[in-house]
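**Q** A predicted structure for the sequence below; I have some questions about it.
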Amino acid sequence: MLDRKKEPAYHQVDNINFIEPHKQQLDNGVPVFTINAGNQELVRIEFIFENVNWNVSKPLQAIAVNHLINNGTPDLNAQQIAERVDYYGAFLQTEYGADQSTIKLYTLNKHLAEVLPVVKSILTSSIFPEKELSIFIQNQRQSLQVSLQKNDFLARKYFANTIFGDSAYGSNIEMADYEAIQQSDLLDYFKAAYAPENCTIFVAGKFENEEFLVLNQIFGREWGASSGSFRNHFVFNENTKNDLFIDKPDAIQSAIRMGCLGINRTDVDFPGFQVLNCVLGGYFGSRLMANIREDKGYTYGIGSAVVSLRDAGYFFIATEVGSDVSVSAQEEIEKEIILLRSELIPESELDLVRNYMLGAMLGSLENAFSHADKFKNVYFSGLDYSYYQKYIHTVKNISAVTLKELAIKYLDLDFFTKVIVGRK
């Protein structure tokens, strides 16, 4: 008979196995990494391009190109492209990131030879029609206008700009930036960025040699080279502190965003810093949630995160609280940081965090797609799978003493940037 008054036994995750990709190369030199797994005749192919030629006066070039790249070629308009892809039951999407831009295709294996030529035409012949560009500008301006009324959006926007400046990581997009977009700028960026020497292909799903030959036949030849491109690279000053208050007299809630520049995945301390972050605000049972939500009732949710970018890393805490308790909430957040810097984390709390993090890692590897995502994380950081072995070892073995040292090293309130959007 099950005793529901007794909590079930649990044990720590012992081993986590990763599916390593098979590396190949197209005839034109484009690297292809394949996670060949699963029984379904389904494949995801990602064409990932490094962001290049950052121009502070044209901050929307890469974003607009990525958004509009499937909106027209000399032979197909936006509707025809969508209908042709949909006809074969495939799905095509674009994703823009601070460091890379992606064209992602999901398709059944049996339709690969019919769908890939459509993707090829997009990657080689997109023309960014003026009509589609006008619609994009209009929609984005309306979206920005709505977002600018939201406190959490403003806090996120100004926090990024405060610590990263006018780089691709922190560009402070305004209405005028959309008005300045020109079709010629998009064509220039498209030619520079969407080229074979700037591309890496990641494949996940059931992908055998037969499918690779189809991919190589279509993309391994007759793909023009770029001209005058250079990969984005940014340098930031870590020892900066800036506080920004944006007064919204009618605001019921205040958005709080605070944090600092930090380390990225290439730093030896990064896995340990992730454990420290989890204790502070990285999961539902974190100290920030227990204090600010459960005990004080100031918010529905609060969290913290460490983010790894190619040229930087950063740490942040984010929440929205009632305007009347904004100052109190900030004081409680700072108290929790000071506690981490001054007292050791109890072993029982650390064990809970260890089990959560290892379980989350194991749960994130549910299929071939997620295994490919894990590989991309280390690949674009210049690392290999040994990173994950070090991560797992750190989570299992890091001590409370080491975590306190990391808190002293990386969670210094004297260097925190704080952005508050709400009512004084």
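**A** Yep, it's here.

**Q** drop to CA atoms for contacts and neighbour counts, all remaining ones
**A** Fine.

**Q** in what helix or strand does residue 276 lie?
**A** helix 270-277 (DSSP states H and E).

**Q** which other helices and strands does that helix contact?
**A** Applying 3 or more CA pairs under 8 Å, 6 or more residues apart in numbering; DSSP states H and E, we find helix 270-277 packed against strand 302-308, helix 347-363, helix 386-397, helix 400-410.

**Q** quick one, strands of this structure?
**A** Listed in chain order, the strands of the chain (DSSP state E) span 22-25, 31-36, 42-50, 91-96, 100-108, 199-205, 243-247, 253-262, 302-308, 313-322, 417-422.

**Q** dump those strands to TSV, plus distance to residue 274 and mean neighbour count.
**A** Listed next are the strands of the chain as TSV, based on distance: least, CA to CA, whole Å; neighbours: other CA atoms under 10 Å:
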stretch	distance to residue 274	mean neighbour count
strand 22-25	29	13
strand 31-36	27	22
strand 42-50	26	22
strand 91-96	25	16
strand 100-108	23	20
strand 199-205	27	22
strand 243-247	25	14
strand 253-262	12	24
strand 302-308	7	21
strand 313-322	10	21
strand 417-422	20	25
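
**Q** adding another structure so you can compare the two:
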Amino acid sequence: LSANTWNWLDSDGALYMPTRSGVSKFYFFGPSVVMPRAILNSVTVDDVYYEHPTGIALPRDARRITVDISELLFSDTTEYLLAYRLEGFDTEEIFTTDKHVSVSYTNLKGGSYTLRVRIIDPMTGESSVQQSMPITKARRLTESPWFYVLCAALVAALAALLMHFYSKRQNQRLLKKQEEQSRYISDITKVFSECVDMRDAYTNGHSARVAKYTAMLAEKMGKPPEEVDRFYRIALLHDVGKISIPDAVLNKPGRLTDEEYAVMKSHSQRGFDVLKDIDIAPDLALGAGCHHERWDGKGYPRGLKGEEIPEVAQIIGVADTFDAMFSTRPYRKKMRLADVVAEIRRCSGTQLSPRVVDAFLQLVDEGAFDADDTAPEPPVPAED
């Protein structure tokens, strides 16, 4: 090489250098590096296997989806990053140096998702072409916006009908029309209560039975027919707050944990909050909000005591307690009438209103519940 000379690199990458024998021209060659790419090998939905899918449609009861992702290399030895993200679920991209990963998602909500995968060179930040796969899952009934629209529409329809009913109440010329509207309101209320019961696989029909027992008790306590009918409608909606309780808690086939029981107990306050703004019938919320209060003040949600508890809620409390024992539940079978009566008698003055319990015992003495006493007798002990 010649000292004190200038070198030159042209646009083609050739380097010119002066030497003792003249000008030498140098070319530089290196390996051509091709970025690897990510491939989606397979998808497993519960026990169903799909190879190289371009999209997945999940049924509404699908519980787990597992995606196998690989980094496809072309002889390069660079340590690349594999990045993936399930749009609609993951809040940010997830990175790994593994060349093969299995990604699992469980209990996805109904809706549309997109799985996006790419390879990144950590030295240059260069990224491969992004691979994507759409994933859709059918919505459950309770995940559909239309379910809540329907519930809201039923509540609105009920409020409108109640308002219409009470506005016509004093007009004797429209008595017949009022009676027809009253029957229609009762039907709407019953339909709405059945919507509530449909969510609870183990207590279907509970709201209707509690309403029937409430009316029987109110009548035995000397209430006029109009008030008996009003108490009946209030009792139909006493469990309306269960609409907000998750299915996993509401339909759990066994005893609840302390945390689950706290969630279940919240249905009283939530039911009160749903119904309290129906101004034309403000007492409609009393049954939902107070039917778990206790006579001794140890109930919930407000810890009311004695006559602080609204009368309709006192009556519903006895009716609800009776049906809870006199019907089959996920954790036990229906009890015999005699055992139920003994337990309600024992709870008089502590959990339940003594005055309402007295009315209940009168109905028992009159045989009002004998036709429904179909629980099996306890086994007879073998003689020695």
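**A** Good, I have the coordinates. Nothing here was measured: the structure is a model prediction, and the numbers come from that model.

**Q** quantify their similarity with the TM-score.
**A** After superposition, the two chains reach a TM-score of 0.22 (TM-score structural alignment, normalised by the length of the second structure), with 149 aligned residues with a CA RMSD of 7.2 Å.

**Q** okay, angle between the helix holding residue 276 of the first structure and strand 313-322 too, please.
**A** 10 degrees (axes from the mean of the first three to the mean of the last three CA atoms, to 10 degrees).

**Q** buried sites along helix 270-277 of the first structure?
**A** Neighbour-count burial for helix 270-277 of the first structure, counted by 16 or more other CA atoms under 10 Å, picks out 270, 271, 272, 273, 274, 275, 276, 277.

**Q** do you know how far the fourth one is from residue 31 of the first structure?
**A** In this view, residue 273 of the first structure and residue 31 of the first structure are 32 Å apart by CA to CA, to the nearest Å.

**Q** what do you get for residue 139 of the first structure?
**A** Noted for residue 139 of the first structure: a distance of 36 Å to residue 31 of the first structure, by CA to CA.

**Q** which elements pack onto the helix or strand harbouring residue 164 of the second structure?
**A** According to DSSP H and E, residue 164 of the second structure maps onto helix 145-167. Secondary-structure packing of helix 145-167 of the second structure (3+ CA pairs under 8 Å, 6+ apart): helix 175-198.

**Q** okay, angle between the helix it packs on and helix 145-167 too, please.
**A** Here helix 175-198 of the second structure points in a direction 150 degrees away from that of helix 145-167 (the same axes, to 10 degrees).

**Q** for helix 175-198 of the second structure, which positions count as buried?
**A** Buried residues in helix 175-198 of the second structure, counted by 16+ other CA under 10 Å: 178, 181-182, 185-186, 188-190, 192-197.

**Q** same thing with stretch 258-272 of the second structure?
**A** Those would be 260, 263, 264, 265, 266, 267, 268, 269, 270, 271, 272, for stretch 258-272 of the second structure by 16+ other CA under 10 Å.

**Q** restricted to helices, list the residues you listed.
**A** Members of those lying in helices (criterion: DSSP state H): 260, 263, 264, 265, 267, 268, 269, 270, 271, 272.

**Q** deepest-packed of the helices and strands packed on helix 270-277 of the first structure, please.
**A** With neighbours defined as mean count of other CA atoms under 10 Å, those peak in mean count at strand 302-308, which reaches a mean of 21.

**Q** quick one: that one to helix 270-277, angle?
**A** Put simply, strand 302-308 of the first structure runs at 170 degrees to helix 270-277, going by the same axes, to 10 degrees.

**Q** which helices and strands sit right next to strand 302-308 of the first structure?
**A** helix 270-277, strand 313-322.

**Q** residue 86 of the second structure: what's it in contact with?
**A** 113, 114, 115, 116 (CA atoms under 8 Å, 6 or more residues apart in numbering).

**Q** mind redoing it with 6 Å?
**A** 114, 115 (CA atoms under 6 Å, 6 or more residues apart in numbering).

**Q** so it, which of the three states?
**A** Classification of residue 86 of the second structure using DSSP: H, G, I helix; E, B strand; the rest coil returns strand.

**Q** from residue 56 of the second structure, how far out is it?
**A** The gap separating residue 86 of the second structure from residue 56 of the second structure is 13 Å, by CA to CA.

**Q** cool, and residue 136 of the second structure?
**A** Distance, residue 136 of the second structure to residue 56 of the second structure, by CA to CA: 6 Å.

**Q** what does residue 338 of the second structure give?
**A** 57 Å.
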